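**Q** this one's structure only:
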């Protein structure tokens, strides 16, 4: 399974809604390596964000028509907006992650393990100089109480939302 996950993260294998996520993650990795950015440097994420913005500009991935009137809630990690009756859009600035690459890897891992609540990367949004990834996810209506975080029960089925995966350095060995 580790090899399969490595192939998904590196873009050698596919996962539901993974194409754009893999493209952005690979381009960030390539650009950060070419720029010789050090992940241990305290300014890494700021520099990585600058590279991400260049990519967003180049590929025209900015979302300008986001409907902020459909606000649903805000967690520690992201803002949630109702897109339609079946989908929510989430804005995430990767605050829980050491890098944007880690955030995109998290999305890919979520999509592998929990395809029923897979994230689709719609593009990016900027608010007060903060860059947000805009992702869509199925709207899960909790029909029963669930006592665990980031887990909802819909018609007797557990649905994982807002999962957080972290890969340590040994994952690539």
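**A** Okay, I see it. The structure presented is a predicted model; accordingly, all values stated were derived computationally and were not measured.
**Q** going forward, measure contacts and count neighbours with C-alpha atoms only.
**A** Will do.
**Q** where do the strands sit along this protein?
**A** 71-74, 78-82, 87-92, 120-127, 130-138, 151-154, 157-160 (DSSP state E).
**Q** Tell me where the chain has helices.
**A** Using DSSP state H, the helices of the chain run over residues 2-10, 19-34, 44-59, 100-113.
**Q** Check what contacts the last one and list those residues.
**A** The reference is to helix 100-113. Under the contact criterion Cα atoms under 8 Å, 6 or more residues apart in numbering, helix 100-113 has outside partners 5, 8-9, 15-18, 21-22, 24-25, 28-29, 45, 48-49, 94, 97, 117-119, 163-167.
**Q** and with 7 Å instead?
**A** Applying Cα atoms under 7 Å, 6 or more residues apart in numbering, the contact partners of helix 100-113 are 9, 15-16, 18, 21, 25, 28, 94, 97, 118-119, 163-165.
**Q** Show me which of these is closest to residue 129.
**A** residue 94 (14.0 Å; Cα to Cα).
**Q** need the contact list for that closest one.
**A** 100, 103.
**Q** ok, it to residue 152 distance?
**A** Residue 94 is 22 Å from residue 152, where distance means Cα to Cα, to the nearest Å.
**Q** Same question for residue 46.
**A** From residue 46 across to residue 152, the span is 34 Å (Cα to Cα).
**Q** For those two, indicate the residue with more neighbours.
**A** A count of neighbours by other Cα atoms under 10 Å puts residue 152 above the other of residue 46 and residue 152, at 21 against 12.
**Q** Check it against this one:
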């Protein structure tokens, strides 16, 4: 488990960019630097408002806005956190305002952690978009079709085998890595021929994650 934590720390704290996640990592690097420069955070919402303004400025300068129109006819579904649209025959597009996270940095850290654990359903960050003057992230993800109901008890066994302890309901915690993993209900974990596909994940880094 130590090697997994080391790899994740290198991904989250490193500055390296690969061709597959260069835009994602560029945004995360900026947000990490912004958080470090901002110092102690007294009021989280005030910080996120300032962070959002900084992101808009950064995205404009770095051409990180997704300029393709997202059409209502391509709408598929929505949850509390995001809306889902058809992108092509193999992928969906998801817009997310980061409402489940205290900062945009937390959201992008979660994307990086997801891509590490679940490369089959990895998020490709396409850019930001302003929708009705509100900032959204736009990501692309492989479109997964399930052919059976998800057995949440089997999901629990799978996660516990991999070091994630069930806290309550569909929320988990990995004490060795320092990760909280939440909201794993049957719409966020799809099943196809007994194989689980984690399509919507929420990861939070705890203080334990930052220690060696």
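**A** Great, that's in hand. Model, not experiment: these values are computed from the prediction.
**Q** Quick one: the helices of the first structure as TSV, columns for distance to residue 66 of the first structure too.
**A** Formatted as TSV, the helices of the first structure follow (distance: least, Cα to Cα, whole Å):
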stretch	distance to residue 66 of the first structure
helix 2-10	28
helix 19-34	19
helix 44-59	16
helix 100-113	21
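**Q** what's the closest of those helices to residue 76 of the first structure?
**A** Closest to residue 76 of the first structure of these, according to Cα to Cα: helix 100-113, at 14.7 Å.
**Q** Please tell me which residues of the second structure the closest one aligns onto.
**A** Mapping helix 100-113 of the first structure onto the second structure (TM-score structural alignment) gives residues 104-117.
**Q** what about the matching stretch, how far off from the first structure?
**A** Here the mean offset of stretch 104-117 of the second structure against the first structure after fitting is 0.4 Å, by mean Cα distance after the TM-score superposition for the first structure.
**Q** PyMOL command for the buried members of the contacts of helix 100-113 of the first structure?
**A** PyMOL command restricting the contacts of helix 100-113 of the first structure to the buried ones, with burial defined by 16 or more other Cα atoms under 10 Å:
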select buried, resi 9+15+18+21+25+28+94+97+118+119+164
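**Q** Name the member of the contacts of helix 100-113 of the first structure with the shortest distance to residue 130 of the first structure.
**A** The closest of the contacts of helix 100-113 of the first structure, once distances to residue 130 of the first structure are taken by Cα to Cα, is residue 94, at 10.4 Å.
**Q** can you tell me how far the closest one sits from residue 7 of the first structure?
**A** Relative to residue 7 of the first structure, residue 94 of the first structure is positioned 23 Å away (Cα to Cα).
**Q** Check residue 51 of the first structure too.
**A** 24 Å.
**Q** try residue 111 of the first structure
**A** Distance, residue 111 of the first structure to residue 7 of the first structure, using Cα to Cα: 14 Å.
**Q** Kindly report the same for residue 84 of the first structure.
**A** Using Cα to Cα, we find residue 84 of the first structure at a distance of 33 Å from residue 7 of the first structure.
**Q** ok, now residue 122 of the first structure?
**A** Distance from residue 122 of the first structure to residue 7 of the first structure, by Cα to Cα: 23 Å.
**Q** Tell me how many other residues surround the aligned residue in the first structure for residue 57 of the second structure.
**A** Mapped onto the first structure by TM-score structural alignment, residue 57 of the second structure lines up with residue 54. Residues near residue 54 of the first structure, counting by other Cα under 10 Å, number 12.
**Q** Enumerate every residue touching residue 54 of the first structure.
**A** For residue 54 of the first structure, no contacting residues are found, by Cα under 7 Å, 6+ apart.
**Q** What is the burial count for the aligned partner of residue 20 of the first structure in the second structure?
**A** In the second structure, the residue paired with residue 20 of the first structure is residue 23, using TM-score structural alignment. Number of residues near residue 23 of the second structure (other Cα under 10 Å) recorded here: 19.
**Q** Please verify my assumption that residue 23 of the second structure contacts residue 125.
**A** Yes: at 6.4 Å, residue 23 of the second structure counts as touching residue 125 under the criterion of Cα atoms under 7 Å.
**Q** Trace residue 126 of the second structure over to the first structure, please.
**A** That one, residue 126 of the second structure, aligns with residue 122 by TM-score structural alignment.
**Q** roughly how far apart are that match and residue 90 of the first structure?
**A** Noted for residue 122 of the first structure: a distance of 10 Å to residue 90 of the first structure, by Cα to Cα.
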